[in-house]
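Undergrad: my questions concern the predicted model and sequence given below.
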Amino acid sequence: MRDATSSPEPAPLLAAVDAKAQVHLIVGSNPLAAARCAKVLQVGAKPVIIAPEDADLHFSLKEHIEQGSAQWVKRQFQDEDLTTLGREEVDHVVDAVFVTLSSQDPLSEHISKLCRRLRIPVNVADAPHLCSFTLLATHSDGPVHIGITTSGRGCKLASRLRREIASSLPANLGAAVDRLGSLRKQIWEEDQAATQDDSKFEVDDDDATGHSHKFNSLVTVEDSRTRRIRWLSQICEYWPLQKLVSVSEDDIKAILTAYSAEKQRDLPATVNEVATQRKGKIILAGSGPGHPDLLTRATYKAIKDADIILADKLVPAPVLELIPRRTEVHIARKFPGNADKAQEELMQMGLEALRAGKRVLRLKQGDPYLYGRGAEEYEFFRKEGFEPVVLPGMTSALSGPLFAGIPATHRGVSDQILICTGTGQKGVAPKPPSYRPNQTVVFLMVLHRLSSLIDSLVSPPNTKGPSRFRPWPATTPCAVIERASCPDQKIIRSTLEHICKAVEQEGSRPPGLLVVGATCEVLHKLEEQKWVVEEGYRELDDFQGVSDIPLATEQ
């Protein structure tokens, strides 16, 4: 847990440094010096080893020196080494220093002080207080590099965490990243040539930025040429990794081509033609708030039995990973401004599959009938002669607050709950509900327009004459809950006065919802903080997973 006013120990600045052609000084000749030398060579830098001529060199250091890939300065360290052994283009100042001597050796502290004075990055073995940087336990797969640090508390634990993370990643992830990166560059260049306007593109220059503020913003007519790049970005964000690494570049190109062009479908021409085909079956099912263990058994069985699954974009990867490999899967190409077209596309896919006699599962996040357009889809398929089976799902509107420790109702505080959408039809903002002190309000699909919603809640109505709308006090407790029930769940607890700034500073990632009302502080008091952030949710790990429960079969 962290808040805006407390002062926890600062986190280290993790960065990917381009070290090609740099000069890195290694003081020592022991096995750790050999490991540092190998690391320096791995990143394309030049190692310079400083050790007396009679030092006991590690055998791998000898090999590097004999091969000419490392330089050996055969003497004790001298202060001038820091400013004379480096590259000419930086006035011979070395780029980094690794001290592999004992942390108790007076020379270790001396070198550390010199480096800090000269602003040279320095790493001293087993002495975090003497280091200005540390090396991470890393896993590399092509362009993918994952680093773990325990801030000097335990390198063995960092290595284990790295192994755990690496083992959970699919094989050939690096090749998939290369493939998607190459395709993204191609699309970007094509769209740039078409628009001649760099400002229309969202360029991910920094891996740390997460979603830009435009990621889920409305798409205007002027932005239509950028839709392919946005869809590719959302493929990277929402598709399960196993599916990402299995698709080829041609597969992705075909998807994007189909997206930008209206697909001509050869539909059966007459009712009699449809009637002669094997009757398909359509199931509308809710996948719950996110964690796969919160699926109903009926939905889990539908996932296993379906011939084709049409899933919402925000159905989380752990749920999609339950889908058998043989099953055909399509992810909705939905984002604000494109929702209607994407909805029509999915329903047409479902209709084609039904007419071919297939068992179709329309998998939706949360519950199908709560802002899920489930009734619209039910009516569509019924008019086409297919009566859907509807399976309920646990809605995040009620379970999300629960996972955040917020009771939807509480005796003496709130005796009613109101569920609202933050996104109206055609992007028009819905009218805000009036303030009721005994009411808890949950807003779904609101993160992309949080600021305007909060303004509408706390501002008096901009109308002449009397109004029934009562503005909400700026001090009203509230919380933003993202990816409820998932391991990467995030909660930002604040008030209406500070929530927008909190989300702007802490970042956001859909799906998320906003809870407003006094129940937000029944179990969690803010005290004097402007906001508090809580990350992670692992409590469900202690329970048996849905995939481990045998399903009853027909005899």
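TA: Yep, it's here.
Undergrad: alpha carbons only for contacts and neighbour counts from here, please
TA: Will do.
Undergrad: between the two ends of stretch 127-141, what distance do you get?
TA: Terminal residues of stretch 127-141 are spaced 30 Å apart (C-alpha to C-alpha, to the nearest Å).
Undergrad: how about that stretch: buried residues?
TA: For stretch 127-141, burial by neighbour count (16 or more other C-alpha atoms under 10 Å) applies to 130, 131, 132, 133, 134, 136, 137, 138, 139.
Undergrad: sort out for me which of those residues are in strands.
TA: 137, 138, 139 (DSSP state E).
Undergrad: and which of the buried residues of stretch 127-141 is nearest to residue 101?
TA: Residue 101 has its nearest neighbour among the buried residues of stretch 127-141 in residue 130, at 12.3 Å by C-alpha to C-alpha.
Undergrad: put this next to the first one:
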Amino acid sequence: MKSKYPEVQGGGSLLLAWQVRNKHILVIGGGEVAAGRILNVLNADAKVTVICPSEGLNDEVAHRVSSSQITHIPRPFLPSDLNNDVDMVLCAVDDPIASTQVYKLCKEKRIPANIADVPPECDFYFGSVHRDGPLQIMISTNGNGPKLANIVRRQIAGGLPENIGDAVRKVGLLRRKLRKVAPEQGESPKRMGWMSKVCEQWSLEDLCEMKDEDMEALLGYYKPGTVPSLNQLRLGQEPGVFEFDGSFGWYIG
């Protein structure tokens, strides 16, 4: 008999949105790969220290040092560098032996580490990410094909509406306002259900067009659990009434 539950598909990674805001991330190396890693974690508001001789910094990393976006220690890595409250290590040096030593030291200290281009020595992988404001979409091949992940990411991004990032931002603002209207813990299922209705019934264009006054008016429909269209909201109509659509007919909103 076929199980009613999803089949387990082993061999994957647990994809998470890892919050590293104000965490101390140590980057070993200063080349092109390190530059990409640094940008990723700076975008997540982490505090970054780069350990690399000055002559090993590429132009991008050197710019981030000179503009005080990151801290730079101009010398090779030392094991004692892991004693300074490090929350994560990103190693991007072209030295397999040194990279393996870094990974082993991190394992001993239980510090999560990523060793560039060595999947077996990674506690986590960097995927190919599409970013549009608060929206982030990551494609991972579990270390099998980073270039292919980039191709898939571009194809997915090409099919997304141009305004989807703004729509996501507006939904987030509406959610925060709703929590102030109904802050009780017991309201959580109703809040989630009502927000789902808004996302399902409003188009992305409507969500982008929604203004602060529209949000305040929309929140007034939370208690009865109804969701009017944006046009009904601005006309002060109740959901389900007949509404003139500007043509030769009427429709039910």
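TA: Everything's here; your move. Being a predicted model, the structure only gives us computed values, none of them experimental.
Undergrad: nearest to residue 9 of structure 1, of the ones in strands among the buried residues of stretch 127-141 of structure 1?
TA: Among those, and counting by C-alpha to C-alpha, the member closest to residue 9 of structure 1 is residue 137, at 21.1 Å.
Undergrad: what's the distance between the closest one and residue 42 of structure 1?
TA: 14 Å.
Undergrad: swap in residue 235 of structure 1?
TA: Counting by C-alpha to C-alpha, the gap from residue 235 of structure 1 to residue 42 of structure 1 is 32 Å.
Undergrad: more neighbours, these two?
TA: Shown here are residue 235 of structure 1 and residue 42; by other C-alpha atoms under 10 Å, residue 235 has more neighbours (18 against 12).
Undergrad: what lines up against that one once you look at structure 2?
TA: The alignment partner of residue 235 of structure 1 in structure 2, by TM-score structural alignment, is residue 198.
Undergrad: now that match: which helix or strand?
TA: helix 188-201 (DSSP states H and E).
Undergrad: and the next helix or strand past that helix?
TA: Following helix 188-201 of structure 2 toward the C-terminus (DSSP H and E): helix 204-209.
Undergrad: how about residue 105 of structure 2, what does it touch?
TA: residue 79 (C-alpha atoms under 8 Å, 6 or more residues apart in numbering).
Undergrad: what's the helix or strand for the aligned residue in structure 1 for it?
TA: Counting by TM-score structural alignment, residue 105 of structure 2 corresponds to residue 114 in structure 1. Per DSSP H and E, residue 114 of structure 1 falls inside helix 106-118.
Undergrad: how about the helices in the stretch 151-300 of structure 1?
TA: With DSSP state H, counting those that start in this stretch as the criterion, the stretch 151-300 of structure 1 has helices at 155-168, 173-195, 227-238, 241-246, 249-260, 271-275, 297-305.
Undergrad: in JSON lines, list the ones you listed along with distance to residue 7 of structure 1.
TA: Below are those laid out as JSON lines (distance: least, C-alpha to C-alpha, whole Å):
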{"stretch": "helix 155-168", "distance to residue 7 of structure 1": "25"}
{"stretch": "helix 173-195", "distance to residue 7 of structure 1": "38"}
{"stretch": "helix 227-238", "distance to residue 7 of structure 1": "33"}
{"stretch": "helix 241-246", "distance to residue 7 of structure 1": "37"}
{"stretch": "helix 249-260", "distance to residue 7 of structure 1": "46"}
{"stretch": "helix 271-275", "distance to residue 7 of structure 1": "68"}
{"stretch": "helix 297-305", "distance to residue 7 of structure 1": "45"}
